[in-house]
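[1] Provided below are the primary sequence and the corresponding predicted coordinates.
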Amino acid sequence: MNQPLIDFVRDALLRGVSRADIALALEKGGWSAKEIQAALDAFAETNLPVPVPRKRVSSSPKEAFFFLVMFSTLYTAAFAFGAMLFDLINLTFPQPSETASWRIQSLRFGIAWTVVAFPIFLWMSGLIAREAARNPGQRISPIRRWLTYLTLFVAATAIVGDLIALIVTFLEGDITLRFGLKVAVVAVLAGGTFLHYLRDLRRDEVAPSAAAPGRASVGAKVAFAGLVAAVVAVVAMGVWYAGSPMRARLLAQDRQRVQDMQTIYWRVEQHYRDKGQLPASLAACDISPATFVERKKDRVTGEPYVYRAVDATHFEVGATFALASAPEESARRRYSIGGPESDGFWRHDAGPRMFRIDVARKKR
């Protein structure tokens, strides 16, 4: 803050000049309204005949830690929540060329980040609000103001990028419901954050002492409850789409079984190319490193994988699966580099499943 300006205001108040007259004189001297208000706010309004300086706030390591944690968890929760909404939109309105497997994986990461970051953000916000109620000067803390302006910058950048993407997509004639929902998500998240912190910052700049929080207003309580309810609802929807942890575990086990089936297929096919005939058993493949089958048993149940030669060029491999193939699992296997090339070949139901393979198909 400009020291000559502070000295002038202090001397004027000491001589009994009113704040309005001081502001008018400074305005004629070329000072901005913000500078004038900051200089006047440097002194408390009291009935004493001498000006009483307000306490100047400096950032302590503890305060810096609190604000850094709060704003970093805000960014993390906002981006994770937005990514989770994007994944839900993509899963609800899929493109024909898209597969759901990596969307489900991304959705799980979004759920995890939101569940961790959002409660920490709420907790740190509560701690800072209670501290500001005891010490109103903390609301004009330098680090708080810097991080708030950084948040405004990030939010404004997101809004501008959102509008640019909307205009470009409109000009390309590719406006769809899916795209419109994504634009709305970015606008609501970035716009809500921008307006909240801009209003908070303006209130502090106009009258820092008056901005000290007391009891939360009814509107603030309703907004807080709505925010928490929205996050809980979206997380619950994400869990429903992604499936329970137990289901994810069983799907992962089935995915490993399919990978083992593919490995057996590769080794048996290599044996056929080398020897000109199918092996009588999987043990017969162990004669060469190129055909060695490492996993002949299910690693979960310990049951041996089924292999049998049907005729000179056909064989079957099989396993017992815990669940039926999920749509995203079928899509994942459709584009797998290992295994017969027909779409959905490795699709299976729950229980025993045999896969019949023709090793001579590539020669025809």
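    Alright, I've got the coordinates. Numbers count the residues shown, from 1 in each chain.

[2] Every contact and neighbour count from this point should use C-alpha atoms.
    Fine.

[3] Okay, strands next: where are they in this protein?
    43-44, 52-53, 306-309, 314-321, 351-358 (DSSP state E).

[4] List the buried residues in the last one.
    In this case it means strand 351-358. Using 16 or more other C-alpha atoms under 10 Å as the test for burial, strand 351-358 gives 353-357.

[5] Run the angle between it and strand 314-321 for me.
    Angle, strand 351-358 to strand 314-321, by axes from the mean of the first three to the mean of the last three C-alpha atoms, to 10 degrees: 160 degrees.

[6] Just give me how far the lengthiest helix in the chain sits from the chain centre.
    The single longest helix within the chain, with elements called by DSSP state H, is helix 101-134. Offset of helix 101-134 from its chain centre (C-alpha atoms, centre = their mean, to the nearest Å): 10 Å.

[7] packing partners for it?
    Contacts defined by 3 or more C-alpha pairs under 8 Å, 6 or more residues apart in numbering; DSSP states H and E place helix 101-134 against helix 61-92, helix 218-242, helix 327-334.

[8] Okay, one more to line up with it:
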Amino acid sequence: MNKNLPRDVFLYFLSIITLVVSAVSFGVLVFQYINIYFPDALVDYYKPASSYFSSIRHSLAFVIVVFPVYVWASRFLRLDIEANPEKRDLKIRKWLLYLTVFVAGLVIIGDLVALLNTFLEGEITSRFILKILTIFFIAGSAFYYYFKELKLDDSKKDWNIWSIRVFPLIVIIVVLTVVVSGFFVAGSPSNRRMERFDERRIQDLSIIQNQIINYWQNKNVLPDNLNELTDEVLGVFVPVDPKTSESYEYFILGPLSFELCSTFETKSNNNIKNNIRVPIIESAILRPRGQNYNWQHDIGRTCFESIIDPDFLRIEKPLPL
């Protein structure tokens, strides 16, 4: 026997670890797709689809890096056994193969119990069925592949058959399809960068809005321009566009109303059908205490109006002693 036991032990451990990480990440990825395209009003009413994007990106990163390592390690071990058939009887290999089959079986049972519990709690049938199919595909694929491998070891048959050659290729194609879909669902890296710029712009506008309200509370009048908000002594500075470094637009609409404008690179997806979980609230409720919490925007220049309610925001000056 060609003795490379340390290498074999390392590769088999690498194979099972990367299999577990890939399977979990793949499952999270598909589950997030299901949550986005089959929203449950009971669970996701106040949760926009974009809240799932971070989890999708993390799972994509794991699958893109770890799954190819698993494929390489598995293929290397298979070719090594084809060249050295006596290695089929390595105890470490037998232990890890049986462990993989055992874990896959436990995963199927555990996930079925968890999903059935959510179904009994009232989850919609389509989400339940799709998640069940996802679990069966992941755990069932691992269980089937390694169980067949153990059966072939017992019969000493040649590995050049469908269950060893074609089936893994089908799994790889499915994984690639799911990974590519992730870039369409969560957006490309360049699109994500534009979204982050827009998120920063919304944060800046919210800060400026609060600065304007504080200015009005102190002076009982709106500032003529944004430069009046700057206070070097207190360290107060007005944010500018993070990409162009230009000032945001500010317009006075009345004694108690003003408008802030900015140019956005993407469209907010908080009110898109099947993506929106937060209802559109009427303006009277939308602006408590004069603050605008509705920052939905289209691509291009968008303005946001704020109306100050003096009954809520006026600061009573202390009476002289």
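    Happy to help now that I have it. Just so it is clear, the model here is predicted, and its values are computed rather than measured.

[9] Send over the TM-score of the superposed chains.
    Scored against TM-score structural alignment, normalised by the length of structure 2, the superposed chains reach a TM-score of 0.82; 300 aligned residues with a C-alpha RMSD of 3.0 Å.

[10] Relative to Leu122 of structure 1, which of the helices and strands packed on helix 101-134 of structure 1 is closest?
    Of all these, it is helix 61-92 that lies closest to Leu122 of structure 1, at 8.1 Å by C-alpha to C-alpha.

[11] what range in structure 2 does the closest one sit on?
    Taking TM-score structural alignment as the measure, structure 2 aligns residues 6-37 with helix 61-92 of structure 1.

[12] next one: stretch 264-278 of structure 1
    So stretch 264-278 of structure 1 sits over residues 208-222 in structure 2, by TM-score structural alignment.

[13] Show me what counts as buried in the matching stretch.
    208-209, 211-217, 222.

[14] Do a quick rundown of the helices in the stretch 151-300 of structure 1.
    Taking DSSP state H, counting those that start in this stretch as the test, the helices found in the stretch 151-300 of structure 1 are 177-206, 218-242, 245-275.

[15] Kindly compare burial across these and name the winner.
    Each of those was given a mean neighbour count from mean count of other C-alpha atoms under 10 Å, and the largest, a mean of 18, is that of helix 245-275.

[16] picking up where we left off before, check how far the longest helix of structure 1 sits from its aligned residues in structure 2, on average.
    Superposed on structure 2, helix 101-134 of structure 1 shows a mean distance of 1.4 Å to its aligned residues (mean C-alpha distance after the TM-score superposition for structure 1).

[17] hmm, back to that, dump the helices and strands packed on helix 101-134 of structure 1 into CSV; add distance to Ala290 of structure 1 as well.
    CSV is the format used below for these (distance: least, C-alpha to C-alpha, whole Å):
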stretch, distance to Ala290 of structure 1
helix 61-92, 41
helix 218-242, 38
helix 327-334, 24
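
[18] Can you tell me what Leu177 of structure 1 aligns to in structure 2?
    Counting by TM-score structural alignment, Leu177 of structure 1 lines up with Ser126 in structure 2.

[19] gap between that match and Phe119 of structure 2?
    Shown here: Ser126 of structure 2 relative to Phe119 of structure 2, a distance of 10 Å by C-alpha to C-alpha, to the nearest Å.

[20] so what's the match of Leu177 of structure 1 closest to, chain neighbours aside?
    Excluding the flanking residues, the one nearest Ser126 of structure 2 by C-alpha to C-alpha, 6 or more residues apart in numbering is Phe38, at 7.4 Å.

[21] Surely the match of Leu177 of structure 1 and Pro39 touch.
    No. Using C-alpha atoms under 8 Å as the test, Ser126 of structure 2 is too far from Pro39 to be in contact (9.9 Å).

[22] re the thing from before, out of the helices of the stretch 151-300 of structure 1, which comes closest to Ile120 of structure 1?
    That would be, of the helices of the stretch 151-300 of structure 1 and by C-alpha to C-alpha, helix 218-242, which comes in at 12.8 Å.

[23] For the closest one, which helices and strands make contact with it?
    So helix 218-242 of structure 1, by 3+ C-alpha pairs under 8 Å, 6+ apart, packs with helix 61-92, helix 101-134.

[24] Now that helix on structure 2. Mean distance?
    Averaged out, helix 218-242 of structure 1 is 2.0 Å away (mean C-alpha distance after the TM-score superposition for structure 1).
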